[in-house]
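Peer 1: Next one to model:
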Amino acid sequence: MEGVLLDIDQLAKAVVDIASDKKASDILLLDIRDVSVIADYFVICSGNNSRQILAIANTIDKDLSKHGATLFHREGSAESGWILLDFGDVIVHIFGPKEREYYRLERLWSEAKTVVYLQ
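Peer 2: This is a model prediction of the structure:
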């Protein structure tokens, strides 16, 4: 499948698969099309420590670029406990456990449709 261009739905699901392969926890894929114009999907997941957060982010970036996805913006750092990857229609939030609890994006976007939730 490497090198195959992915549509937005496939791209979002690929992020979930990559995060799962890197042992991210509490992976949530939200369809936000009906509640926001900023993107189609949010993927929210957690890493246990800064090293894992960085590994998840770097692998998502590297693997999606192989499928023609463009990373428009990267924000945050593993040390801060939060990295955001903006692929346009798919936005990825990778949190440390404390930061995930503090920001509680799931509650902010509670009106969004849950597509996938992996604990």
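
Peer 1: From now on I want contacts and neighbour counts done on CA atoms only, so please keep to that.
Peer 2: Will do.

Peer 1: And the strands in this protein, which stretches?
Peer 2: 25-31, 41-46, 73-77, 82-86, 90-95, 113-118 (DSSP state E).

Peer 1: So which of these is nearest Glu2?
Peer 2: Ranking the strands of the chain by their distance to Glu2 (criterion: CA to CA) puts strand 90-95 first, at 19.0 Å.

Peer 1: Now show me the structure for the sequence below, then we'll compare the two:
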Amino acid sequence: MNGLPHSEVTSEQILAAVLKSLDDNKAEDVVQIDLRGKTAVCDQMVIASGRSSRQVVSIAEKLAEDLKHTLGILPKTEGQDTGDWVLVDTGDVIVHVFRPEVRDFYQLEKMWLPLGKAVQSAS
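Peer 2: Now for the predicted structure:
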């Protein structure tokens, strides 16, 4: 592994690696939500879409692989079996990759943004 020890990796480094991997792997509608000071769960949440179940799983698998190779992080993943919604948890940054219909149904962005604030794309 070329990465730094996980304790030395900052949430900013993880976020940058996540956004690069999502962009490289053609994730769509990428949204970054800063949760510092709002929850102890994580510092950042990233939400993205894939066009199909297969692409959702592929984006999440490639993200986990990229994080392992670039930063030495082994994230936890859940949801690869169905491919509707895959969660990639690095600890500091949590990534949700959805099929568009499932993303529309759950609307996670709305849950974490202040009332009246529009969703902003990370791109």
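
Peer 1: The longest helix that structure 2 contains packs against which elements?
Peer 2: If you go by DSSP state H, structure 2 has its longest helix at helix 53-71. Counting contacts by 3 or more CA pairs under 8 Å, 6 or more residues apart in numbering; DSSP states H and E, helix 53-71 of structure 2 is packed against helix 11-24, strand 85-89, strand 93-98.

Peer 1: if we can go back for a sec, a markdown table for the strands of structure 1, including distance to Leu6 of structure 1 and mean neighbour count?
Peer 2: A markdown table is the format used below for these (distance: least, CA to CA, whole Å; neighbours: other CA atoms under 10 Å):
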| stretch | distance to Leu6 of structure 1 | mean neighbour count |
| --- | --- | --- |
| strand 25-31 | 17 | 22 |
| strand 41-46 | 14 | 26 |
| strand 73-77 | 19 | 13 |
| strand 82-86 | 16 | 21 |
| strand 90-95 | 12 | 25 |
| strand 113-118 | 18 | 14 |
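
Peer 1: Centre-most residue in structure 2?
Peer 2: By CA atoms, centre = their mean, structure 2 has its centre lying nearest to Val95, at 2.0 Å.

Peer 1: mind listing what that one touches?
Peer 2: When contacts are counted by CA atoms under 8 Å, 6 or more residues apart in numbering, Val95 of structure 2 is found next to Met45, Val46, Ile47, Ala48, Leu87, Val88, Asp89.

Peer 1: ok, 10 Å please
Peer 2: 15, 18-19, 22, 31-32, 44-48, 60, 63, 77, 86-89 (CA atoms under 10 Å, 6 or more residues apart in numbering).

Peer 1: next one: Asp9 of structure 1
Peer 2: Asp31, Asp40, Tyr41, Asp89, Val90.

Peer 1: Tell me which residue of structure 2 matches up with it.
Peer 2: If you follow Asp9 of structure 1 across to structure 2 using TM-score structural alignment, you land on Glu12.

Peer 1: Please tell me how far its match sits from Val18 of structure 2.
Peer 2: 10 Å (CA to CA, to the nearest Å).
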